[in-house]
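Participant: What follows is a predicted protein model with its sequence.
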Amino acid sequence: MTVENETEETADPAISPLAHFGAEVRLERERLGITREALGKEACCGYSLVAKIESGKRVPPLNFAEACDRMFPHAGGRFVRLWPLALRWAFPPWFRRYVELEWTAASLHMFHPQLVPGIVQTEEYARAVLRTARPVNLEALVTARVERQRVLEREEPTRLWLVLNEAVLRNAVGNKAVMRNQLARLLYLAQTPPHVVQIIPDKGNHHGWASPFGLLSFAEGPDVVHVDAFPRGYLLAETDDVTAANDAYDLLKAMAASPDESTEMIDSILKDYHP
């Protein structure tokens, strides 16, 4: 039987939206006499995760916020409304503005030479990639990265166009099972409109672009460029920078195999990972 530890230290709700979210969950749960175990069951998670969310130590998945709105009679959708703020706080400060833009973008055009971009990484692939930097908040970063992907699954999804080097499909991240699931995810996207995936075949010659970058387009307003760099990425909004990025992306698409040929490439390499 789970024993509630109501003396557990919690974060000051004024510290961050993440701490505020957790404090609001705890106040409502205690007011209604609902145990952490019961809330966890409704949210399909464990007692420990509920405790960590309440103390502001873990990022809540969207299904957790939805469970709170179901269980707390007078929530009125408050926790789902608070969720995007809590989610963005999980990212490094320099990345939060990008996440805000990504959430409202009508389309994303991304290029990556070595890795599957975070917007389409499976949970296991994301964990393997993020673990290499030895972060102290690994699980929070994984949750935040995976939850970003909801922009591709909502009723009016953000349109994604990916251009990847063939090396992305062959660079081993994690074990074979991790790669198998990640390639299956890419294959699904490649076969699911409105998304497009193109692969640049490895023909032995470097095409000249080594830095990952993306273009964000909006229903209203100009495009924005995001460059994924070390130690931190950055945004570009100047007209000349956006034009140069569009030109570079057009050239990369021209070098890549067609969407149908790219789908066949992914499927072929995926078969190598089957037991």
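Facilitator: Noted; the coordinates are in hand.
Participant: make it CA atoms for all contacts and neighbour counts henceforth
Facilitator: Fine.
Participant: now the strands for the stretch 101-250 of the chain?
Facilitator: 107-112, 159-165, 196-200, 213-217, 224-227, 234-236 (DSSP state E, counting those that start in this stretch).
Participant: packing partners for the first one?
Facilitator: Helices and strands touching strand 107-112, by 3 or more Cα pairs under 8 Å, 6 or more residues apart in numbering; DSSP states H and E, are strand 159-165, strand 213-217.
Participant: I'd like the ones you listed as JSON lines, with distance to residue 106 and mean neighbour count appended.
Facilitator: Shown next, in JSON lines, are those (distance: least, Cα to Cα, whole Å; neighbours: other Cα atoms under 10 Å):
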{"stretch": "strand 159-165", "distance to residue 106": "6", "mean neighbour count": "22"}
{"stretch": "strand 213-217", "distance to residue 106": "6", "mean neighbour count": "22"}
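Participant: let's bring in a second model and compare:
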Amino acid sequence: MTHISILDPGASPLDYYGFELRRHREAAGLTQKQLGEIVNYTGSLVGQIETARRVPTPEFSERVDAALGTDGLLSRLVELVLRSQLPAWFQQVAALEVRATEICTFQMGMVHGLLQTEAYARATLGALDRTDLDDRTAVRLARQRIFQKDEPPVFWLILSEAALYQEIGGPAAMRGQLAHLLSFEDDPRINIQVLPFSAGAHAGLTGSFNLYHFTNDPDIVYTESYGSGHPTANPTTVKDCSLRYDHLRAAALSLRDSAELIRRVMEERYGEQGDAGRDPVA
């Protein structure tokens, strides 16, 4: 456990955040409990963040900035903290997400992390390892802040129909996740197409992949395997994956038909009535 008296602000972004939080709290003459009461968090959580044992969230940072009058300092620092908490092999990809003007992704088995709900993200991250699950979930969800930028990227998701039926987190979590996808129906910057079972053999059978497009830099393809990621700007690979994506987009349902399928699965498979009548071993 990190002791507050030896916390090194140069050790990591998380340590620096904790050091600054403690410094400004003490300058305001507040105890951890008092600050917690002001921002509607427990004093224990404030203490854990100050000692770099918990990862702060953007919401926590905004509330503390307002309470301590720190002019957005912690809200700026939290971006660095959250990125530093990603697996080392994924940090480069998170940086690509921030810089990209357009992200095109094909996903075979589950919803892409940039569109996951909290319940769905917790279920995917906790499938085999539940350590620090709250922090890891917060870090994943924080990546979605790229959609709040003044110029957010255009996001295209082609999702295999199988992902709609892969029950992750239980019926309620799936209802929430599919409803979340439907919430983007009228957003021209976030587009979701479903690749139906009826498409048969398709250009994405080799696996999920992402394409990142930039204003002045070469396109990048990203693929993933267990515990490692593989970004590449190799022109041949980019050309091949771009062609595959074009064919996947052509084989997928239209935006409107995709939304109708998502809505139908949400209601029939994960709806309130569907829960009561489903075979528990299905």
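Facilitator: Cool, the structure landed. This structure is a prediction, so every number in the text was calculated from the model and none was measured.
Participant: Can you give me the TM-score here?
Facilitator: Laid over one another, the chains give 0.90 as their TM-score (TM-score structural alignment, normalised by the length of structure 1), with 268 aligned residues with a Cα RMSD of 1.9 Å.
Participant: returning to what we had before: can you tell me which of the strands of the stretch 101-250 of structure 1 is nearest to residue 20 of structure 1?
Facilitator: strand 234-236 (28.0 Å; Cα to Cα).
Participant: Where does that closest one end up in structure 2?
Facilitator: Strand 234-236 of structure 1 corresponds to residues 230-232 in structure 2, going by TM-score structural alignment.
Participant: Now render the helices and strands packed on strand 107-112 of structure 1 as TSV, adding distance to residue 232 of structure 1.
Facilitator: Listed next are these as TSV, based on distance: least, Cα to Cα, whole Å:
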stretch	distance to residue 232 of structure 1
strand 159-165	21
strand 213-217	12
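Participant: Out of those strands, which gets nearest to residue 246 of structure 1?
Facilitator: strand 213-217 (7.6 Å).
Participant: Following superposition onto structure 2, what is the mean distance for the closest one?
Facilitator: Here strand 213-217 of structure 1, set against structure 2 after superposition, deviates by a mean of 1.1 Å using mean Cα distance after the TM-score superposition for structure 1.
Participant: In structure 2, point out the residues matching that strand.
Facilitator: Under TM-score structural alignment, strand 213-217 of structure 1 corresponds to residues 209-213 of structure 2.
Participant: Any idea how far the matching stretch is from the middle of the chain?
Facilitator: Relative to the mean C-alpha coordinate of its chain, stretch 209-213 of structure 2 is positioned 16 Å out (Cα atoms, centre = their mean, to the nearest Å).
Participant: same deal with stretch 14-21 of structure 2?
Facilitator: 24 Å.
Participant: Excluding chain neighbours, what is closest to residue 124 of structure 2?
Facilitator: Excluding its sequence neighbours, the residue lying closest to residue 124 of structure 2 (Cα to Cα, 6 or more residues apart in numbering) is residue 168, at 7.0 Å.
Participant: What ranges does the stretch 1-150 of structure 1 have for its helices?
Facilitator: Along the stretch 1-150 of structure 1, the segments classed as helices by DSSP state H, counting those that start in this stretch run 17-32, 36-42, 47-54, 62-71, 78-89, 93-104, 123-131, 138-147.
Participant: Show me the contact partners of the fifth one.
Facilitator: Contacts made with helix 78-89 of structure 1 from outside it, assessed by Cα atoms under 8 Å, 6 or more residues apart in numbering, are listed as 16-19, 21, 59-60, 62, 65-66, 68-69, 96, 99-100, 144.
Participant: of those residues, closest to residue 8 of structure 1?
Facilitator: Minimum distance to residue 8 of structure 1 across the contacts of helix 78-89 of structure 1 is 14.1 Å, recorded for residue 19 (Cα to Cα).
Participant: what about the counterpart of residue 28 of structure 1 in structure 2, neighbour count?
Facilitator: In structure 2, the residue paired with residue 28 of structure 1 according to TM-score structural alignment is residue 24. Residue 24 of structure 2 has 16 neighbours, counted by other Cα atoms under 10 Å.
Participant: just to revisit the earlier point, can you add distance to residue 261 of structure 1 and give the strands of the stretch 101-250 of structure 1 back as JSON lines?
Facilitator: Output for those, formatted as JSON lines (distance: least, Cα to Cα, whole Å):
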{"stretch": "strand 107-112", "distance to residue 261 of structure 1": "18"}
{"stretch": "strand 159-165", "distance to residue 261 of structure 1": "13"}
{"stretch": "strand 196-200", "distance to residue 261 of structure 1": "8"}
{"stretch": "strand 213-217", "distance to residue 261 of structure 1": "23"}
{"stretch": "strand 224-227", "distance to residue 261 of structure 1": "27"}
{"stretch": "strand 234-236", "distance to residue 261 of structure 1": "32"}
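Participant: Distance to residue 164 of structure 1 for the helices of the stretch 1-150 of structure 1 - can I get that in TSV?
Facilitator: Putting the helices of the stretch 1-150 of structure 1 into TSV (distance: least, Cα to Cα, whole Å) gives the following:
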stretch	distance to residue 164 of structure 1
helix 17-32	34
helix 36-42	39
helix 47-54	35
helix 62-71	29
helix 78-89	26
helix 93-104	19
helix 123-131	16
helix 138-147	19
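Participant: Which one, of these, ends up nearest to residue 234 of structure 1?
Facilitator: helix 93-104 (7.7 Å).
Participant: Contacts for that closest one next, please.
Facilitator: 88, 89, 108, 148, 151, 216, 218, 226, 232, 233, 234, 235.
Participant: Show me what the first one lines up with in structure 2.
Facilitator: When structure 2 is aligned by TM-score structural alignment, residue 88 of structure 1 is paired with residue 83.
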